[in-house]
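Undergrad: Okay, predicted coordinates and the sequence, questions at the end:
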Amino acid sequence: MASSPLGRPTRGTTGTNRLRRSDRWIAVSSAFRSSPDPLIVDLGYGASGVTAFELAARLRQVRPDAEVIGLEIDPVRVATAREQLEEVRAGRTPFPPDIRVSFARGGFEVPLPDGRRAAVIRAMNVLRQYDEADVAAAWRAMAARLAPDGLLVEGTCDEIGRVSSWVDVTPDGQPARFTISLRLAELEQPSIVAERLPKALIHHNVPGERIHALLTDLDREWARAASLSTFSATQRFLATVAALRDLGWPVRGGRTRWRLGELTLPWDAVAPL
């Protein structure tokens, strides 16, 4: 347990299944799949430990040895999550009683037992309450607790997990990739993600900035592909992403990820000017 956790308590509540999109991203990451010690940190999990349980349940389908530690600054929230864990261990929840989850008090310093380092640290909806000037230092502090090939996933999502975006940060504290993840069914405009951009980008969605140009092109190509909605929203999004790539945007990944409503680009393509 950290005696003086670094950071401020998270303000938000915790929604069931809210972080499923980032769960899926972590599950396919090489940082998790190839790690000799698949320890994942759910940093700032909120008022309930449910996101840590959900993450562990999904990751164990890929690697049965996956382990999740939930960290919160607020000791009351840690106590609540440990009470929930007792219910899980007693078999009174939908989660496996032997699920490898624990909870502790901690912040950006990411205290871990026995000198261990995290394969992945997830910090969703944590930095929204900070100033943009605080972001780089927070990234560096968390990334310093990663394994050599580890990954920090820092971002934001809406209350029900249909609109998400995040930044992949490497162990040296530098941003590497930016991802948008959207539920395509009933999506009106992809730029709805503007409300849920990571703190490092949200104030830069203005003309002249790269992220604004991306969202403008994304909306325009989504509108141009409207006729494909007859077939499905997925087909429309596939055409939208292909059009972005043709415009010169350095889109990463392939159709398997695009079908999920995901769009990933190198950080340099959207970084603030």
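TA: Thanks, I have the structure now.

Undergrad: from here on, contacts and neighbour counts on C-alpha atoms
TA: Fine.

Undergrad: quick one: the strand ranked longest in the chain to chain centroid distance?
TA: Longest strand in the chain by number of residues (criterion: DSSP state E): strand 146-157. Taking the mean of its C-alpha atoms, strand 146-157 sits 8 Å from the chain's own mean (Cα atoms, centre = their mean, to the nearest Å).

Undergrad: Ok, stretch 102-116 next?
TA: That offset, for stretch 102-116, works out to 19 Å (Cα atoms, centre = their mean).

Undergrad: what's the span of it from first residue to last?
TA: Length of stretch 102-116, first residue to last, Cα to Cα, to the nearest Å: 14 Å.

Undergrad: Alongside the first one, take a look at this:
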Amino acid sequence: MREMSAPVGNPTRGTTGTNRLRRNDRWIAASAAFRRASDPLVVDLGYGASGVTAFELATRLRRVRADAEVLGLELDPERVATARRQLEEVRAGGTPFAPDLAVSFARGGFEVPVPNRRRPAVIRAMNVLRQYDEGDVADAWRQVASRLAPEGLLFEGTCDEIGRISSWVDVASDGSPVAFTISLRLAGLEHPGIVAERLPKALIHRNVPGERIHHLLTALDREWERAAPLSTFGPVQRWLAAVAALRTQGLPIQGTRTRWRLGELTVPWSTVSPAS
């Protein structure tokens, strides 16, 4: 593969860590875009200073599909070189990861260079757009998503440093956002609204009265507090009660209890889209 001399995008801080993106990994592994793909290629765009998130993603995906592949892309050639050295260690059997893990690394950005004209089933871009302006987000979505397979999805969002608080947007191959997901570690959770600190760039400045995301988070916090007596039975039961209350009130929460039990809540993008 001929690597791009001038990949598109701005450098990220590069912070990463073991299991930081486990919640998003799990979401990708369960997605129809991945499970039904004719070519289950997944791109980890902007993986950071270490290739560990790509290794973890590939490990989780191969449990669902043995033919899954992960391509890690970074703007910085030094980060690519570091990840390739790590991959050599994996191949040599000196890590907890399987030596035959289907992972590769290359230099690239929003143009998403993939060899042999392949179209990824999924592109993951977590913690990539944080330093961009809100006005840049839609163009970034369109450019990155244009590289997807027709039924593919881009998952773009943010998480905290240890992966307990995260949220992301599902973006279709035409660049249109289709859903928004919150994913929280329920053990020790004080209130769900803490996710406001880790909203995707398209929403993080919109958590103010009059905006749909503010309405959702306010309602979620309210029902979490109302369900406090269920804490006796554990945080999962408290969360399930809060989610059920929101559905009763008419919020179009997607998925089933299987997903909700994981601390997830997904709604159509129209439920949280900016008012203007």
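TA: Now that the structure is in, tell me what you want to look at. In this text, all values refer to a predicted model and were calculated from it rather than measured experimentally.

Undergrad: Structural similarity score between the chains, please.
TA: TM-score of the superposed chains, computed with TM-score structural alignment, normalised by the length of structure 1, equals 0.99; 273 aligned residues with a Cα RMSD of 0.5 Å.

Undergrad: circling back to that earlier point, which part of structure 2 matches the longest strand of structure 1?
TA: Strand 146-157 of structure 1 corresponds to residues 148-159 of structure 2 when matched by TM-score structural alignment.

Undergrad: okay, now R130 of structure 2: neighbour count?
TA: 19 (other Cα atoms under 10 Å).

Undergrad: Could you look up the SS state of the equivalent of it over in structure 1?
TA: If you follow R130 of structure 2 across to structure 1 using TM-score structural alignment, you land on R128. With DSSP: H, G, I helix; E, B strand; the rest coil as the basis, R128 of structure 1 sits in helix.

Undergrad: wait, isn't R128 of structure 1 in contact with P198?
TA: Yes: with contact defined as Cα atoms under 8 Å, R128 of structure 1 counts as touching P198 (7.3 Å).

Undergrad: Identify the residue nearest the aligned residue in structure 2 for T80 of structure 1 in space, chain neighbours excluded?
TA: Superposed on structure 2 with TM-score structural alignment, T80 of structure 1 falls opposite T82. Using Cα to Cα, 6 or more residues apart in numbering and skipping residues adjacent in sequence, the residue nearest T82 of structure 2 is S50, 6.8 Å away.

Undergrad: same check, this time on P111 of structure 1
TA: Using Cα to Cα, 6+ apart and skipping the chain neighbours, the partner closest in space to P111 of structure 1 is A2 (6.3 Å).

Undergrad: Check the alignment and tell me where the one you found lands in structure 2.
TA: A2 of structure 1 maps onto M4 in structure 2, by TM-score structural alignment.

Undergrad: Test my guess that that match contacts R107.
TA: Yes: proximity of M4 of structure 2 to R107 meets the contact threshold set by Cα under 8 Å, at 6.7 Å.

Undergrad: before we move on, back to that, let me know whether the residue nearest to P111 of structure 1 touches F108 as I believe.
TA: No: contact criterion Cα under 8 Å: A2 of structure 1 and F108 do not qualify, at 10.5 Å.

Undergrad: in what helix or strand does H204 of structure 1 lie?
TA: Under the criterion of DSSP states H and E, H204 of structure 1 resides outside all helices and strands.
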